[in-house]
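Engineer: let's see this in three dimensions:
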Amino acid sequence: MKLLLVEDDSAMRLSLTRSFERRGLQVLAVDSGSAALERWPQWKPDVVVLDLSLPDIDGLDVLARARDQGLKSPVLILTARGTVGDRILGLNVGADDYLPKPFDLDELMARLQALGRRAGGGAGAGSEAAPGASFCGMRVESESGAIYHEGEVLELTPRESALLRALLARPGHAIAKERLFELVFPGQAEVQLEAIEVVAYRLRKRIAHTGAQLVTLRGLGYLLKAQT
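Structural biologist: Coordinates of the predicted model:
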């Protein structure tokens, strides 16, 4: 995924660039609004991370000009200006998501992946893990669908197994709660969406010893990551 990072703070820009590149993203980092507007159409990023407090052009003006020019890349606003008014204004101008500073890097990555998937059609999100795929020592057995950790079968309920198989399909990526609900409670219209939270709560305890962590992301869903 190609990312355009617009951030005037040099330390923050360098830190984010390194973090994104370690996670496999191609990053073009610029330090001003004018540079962003110049490089955006050339770079054609899949996602843009945009700070609002830029030295030459306010970030909201950068976004408005980009949209006027027909630049459609999803934009996540990342800023210390965390008031509700700024957030509403940013979304009205054309932002796709908003994350105030300070922020959690895992949440930022999950939000960027979600934006990238929506822009690209969401391929692969919320499917089941391929048999034999392994994460934190966990793998799905090809014939039975049972999930093993370090050679020992995990004692899970059918719903917990369905949830874990879905999360193992894309570790490190957020999967929407609604999609997970479809996989865990297929065809059960009488069950409330919130029921997936109960399954996730129980699964989080079941896998605590594996080195994997089930993370809840507000407004996005869940993701599976290695404990740090």
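
Engineer: hey, let's count contacts and neighbours off CA atoms from now on
Structural biologist: Fine.

Engineer: can you mark which positions in the helix or strand hosting residue 160 are buried?
Structural biologist: Applying DSSP states H and E as the criterion places residue 160 in helix 158-169. Along helix 158-169, these residues count as buried under the neighbour rule (16 or more other C-alpha atoms under 10 Å): 159-169.

Engineer: closest one of these to residue 90?
Structural biologist: residue 167 (31.7 Å; C-alpha to C-alpha).

Engineer: name the nearest residue to the closest one, sequence neighbours excluded.
Structural biologist: Leaving aside its sequence neighbours, residue 167 sits nearest to residue 224 (C-alpha to C-alpha, 6 or more residues apart in numbering; 6.0 Å).

Engineer: helix, strand or coil for residue 99?
Structural biologist: strand (DSSP: H, G, I helix; E, B strand; the rest coil).

Engineer: which residues in the protein form helices?
Structural biologist: For the chain, applying DSSP state H gives helices covering 10-22, 33-43, 59-68, 84-93, 105-120, 158-169, 177-184, 195-206.

Engineer: select, out of those helices, the one closest to residue 213.
Structural biologist: Here helix 195-206 is closest among the helices of the chain (C-alpha to C-alpha), at 7.0 Å.

Engineer: list the buried residues for that closest one?
Structural biologist: Going by neighbour count (16+ other C-alpha under 10 Å), the buried part of helix 195-206 is 196, 199-200, 203-204.

Engineer: contacts only, for residue 33.
Structural biologist: With contacts taken as C-alpha atoms under 8 Å, 6 or more residues apart in numbering, residue 33 has the following neighbours: 6, 54-59, 62.

Engineer: one more: residue 103?
Structural biologist: Counting by C-alpha under 8 Å, 6+ apart, residue 103 touches no other residue.

Engineer: what's the closest non-adjacent residue to residue 199?
Structural biologist: Sequence neighbours aside, residue 160 is the residue nearest to residue 199 in space, at 6.0 Å (criterion: C-alpha to C-alpha, 6+ apart).

Engineer: quick one more, to check against the first:
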Amino acid sequence: MPHTLLLAEDDRAIRQALQRALTLEGYDVTAVDDGVQALAQGHLLCPDVLVLDVMMPGIDGLQVCRVLRAEGDRTPILMLTARVETADRIAGLDAGADDYVAKPFDVEEVFARLRALLRRADHRPDGEASAGNPLVVADLRIDGRARRAWRGERELELTRTEFDLLELLARNSGIVLDHPTIYDRIWGYDFGLGSKNLAVYVGYLRRKLDTPDTPALIHTVRGVGYVLREA
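Structural biologist: Okay, the predicted model is just below:
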């Protein structure tokens, strides 16, 4: 059975071209042109994955994400955005998106990111994250079965990608993971040497983990990657 995909994009040319390309790639695509329809069709169709434009009339893509996540909907969401500043990317992650592609985009990159999101969704909850006892590093505790994490007594509100990244680093506590390894384990492919995608996710994860009263857990090893360890 083909994966069902809901596409919400208000630019007619982009919507039609992307719908055609995704259909040829084997997806069962439903396309709409605003956020109101995206929410309605999302509730009706229960798609395997959503592709949402950020800027849409009525309800924008960020608000669609917030509503779905507030309802407990964990469907993977890929955002399409013309905004490339770090703050705009962070806004998408904070709203509940799992990944994003900046316009103008290469359709092959969209395909790759969708494959990675679907692989990760298909592998839950029976994959590595659900095995064994909760992970504990310093005052960080991660429950893979429930997909919940705490720093001390404070529960962390994490997106799917943030949780996967934090868990990967915690399972390899004290070990420096290089960029290609992290890209392969979290996204299933390499974004390329010029990508800042990983740095954005790490930065936002740090903002959720650290407070002025707690030591940093995720450390940058310049030119190599990242490591999670006690201070």
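
Engineer: would you turn the helices of the first structure into JSON lines with distance to residue 138 of the first structure?
Structural biologist: Supplementary listing: the helices of the first structure in JSON lines, determined by distance: least, C-alpha to C-alpha, whole Å:
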{"stretch": "helix 10-22", "distance to residue 138 of the first structure": "23"}
{"stretch": "helix 33-43", "distance to residue 138 of the first structure": "38"}
{"stretch": "helix 59-68", "distance to residue 138 of the first structure": "43"}
{"stretch": "helix 84-93", "distance to residue 138 of the first structure": "40"}
{"stretch": "helix 105-120", "distance to residue 138 of the first structure": "21"}
{"stretch": "helix 158-169", "distance to residue 138 of the first structure": "8"}
{"stretch": "helix 177-184", "distance to residue 138 of the first structure": "19"}
{"stretch": "helix 195-206", "distance to residue 138 of the first structure": "12"}
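
Engineer: nearest to residue 134 of the first structure, out of the ones you listed?
Structural biologist: Counting by C-alpha to C-alpha, and looking across all of the helices of the first structure, nearest comes helix 158-169 at 7.9 Å.

Engineer: the second structure: matching residues for the closest one?
Structural biologist: Using TM-score structural alignment, helix 158-169 of the first structure corresponds to no residues of the second structure.

Engineer: got it, and stretch 93-104 of the first structure?
Structural biologist: Using TM-score structural alignment, stretch 93-104 of the first structure pairs with 95-106 in the second structure.

Engineer: which parts of that stretch are buried?
Structural biologist: 95-101.

Engineer: one more: stretch 40-56 of the first structure?
Structural biologist: Using 16+ other C-alpha under 10 Å as the burial criterion, the residues of stretch 40-56 of the first structure that qualify are 40, 45-54.

Engineer: got a markdown table for the residues you listed, with distance to residue 19 of the first structure too?
Structural biologist: As requested, the buried residues of stretch 40-56 of the first structure are exported to a markdown table (distance: C-alpha to C-alpha, whole Å):
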| residue | distance to residue 19 of the first structure |
| --- | --- |
| 40 | 21 |
| 45 | 17 |
| 46 | 17 |
| 47 | 15 |
| 48 | 15 |
| 49 | 13 |
| 50 | 16 |
| 51 | 17 |
| 52 | 21 |
| 53 | 21 |
| 54 | 21 |
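
Engineer: could you list which of those residues belong to strands?
Structural biologist: Using DSSP state E, 47-50 are the members of the buried residues of stretch 40-56 of the first structure that sit in strands.

Engineer: quick check, nearest of the residues you listed to residue 192 of the first structure?
Structural biologist: Sorting those by how near they are to residue 192 of the first structure, with C-alpha to C-alpha, puts residue 47 at the top with 33.2 Å.

Engineer: tally of neighbours for whichever residue in the first structure pairs up with residue 78 of the second structure?
Structural biologist: Matched across to the first structure, residue 78 of the second structure falls on residue 76, judged by TM-score structural alignment. Look at residue 76 of the first structure: counted by other C-alpha atoms under 10 Å, it has 24 neighbours.

Engineer: alignment lookup: residue 10 of the first structure to the second structure.
Structural biologist: Aligned by TM-score structural alignment, residue 10 of the first structure pairs with residue 12 of the second structure.

Engineer: so who does the nearest residue to that match once chain neighbours are set aside touch?
Structural biologist: Leaving aside its chain neighbours, residue 12 of the second structure sits nearest to residue 33 (7.7 Å; criterion: C-alpha to C-alpha, 6+ apart). With contact set as C-alpha under 8 Å, 6+ apart, residue 33 of the second structure has these partners: 8-12, 15, 56.

Engineer: for residue 33 of the second structure, give its distance to residue 83 of the second structure.
Structural biologist: Using C-alpha to C-alpha, to the nearest Å, residue 33 of the second structure is found at 19 Å from residue 83 of the second structure.

Engineer: again, but for residue 93 of the second structure
Structural biologist: Separation of residue 93 of the second structure from residue 83 of the second structure (C-alpha to C-alpha) stands at 13 Å.

Engineer: contacts for the helix or strand where residue 185 of the second structure lies?
Structural biologist: Assigned by DSSP H and E, residue 185 of the second structure belongs to helix 179-186. For helix 179-186 of the second structure, the external contacting residues (C-alpha under 8 Å, 6+ apart) are 161, 164-165, 189-191, 198, 224-226.
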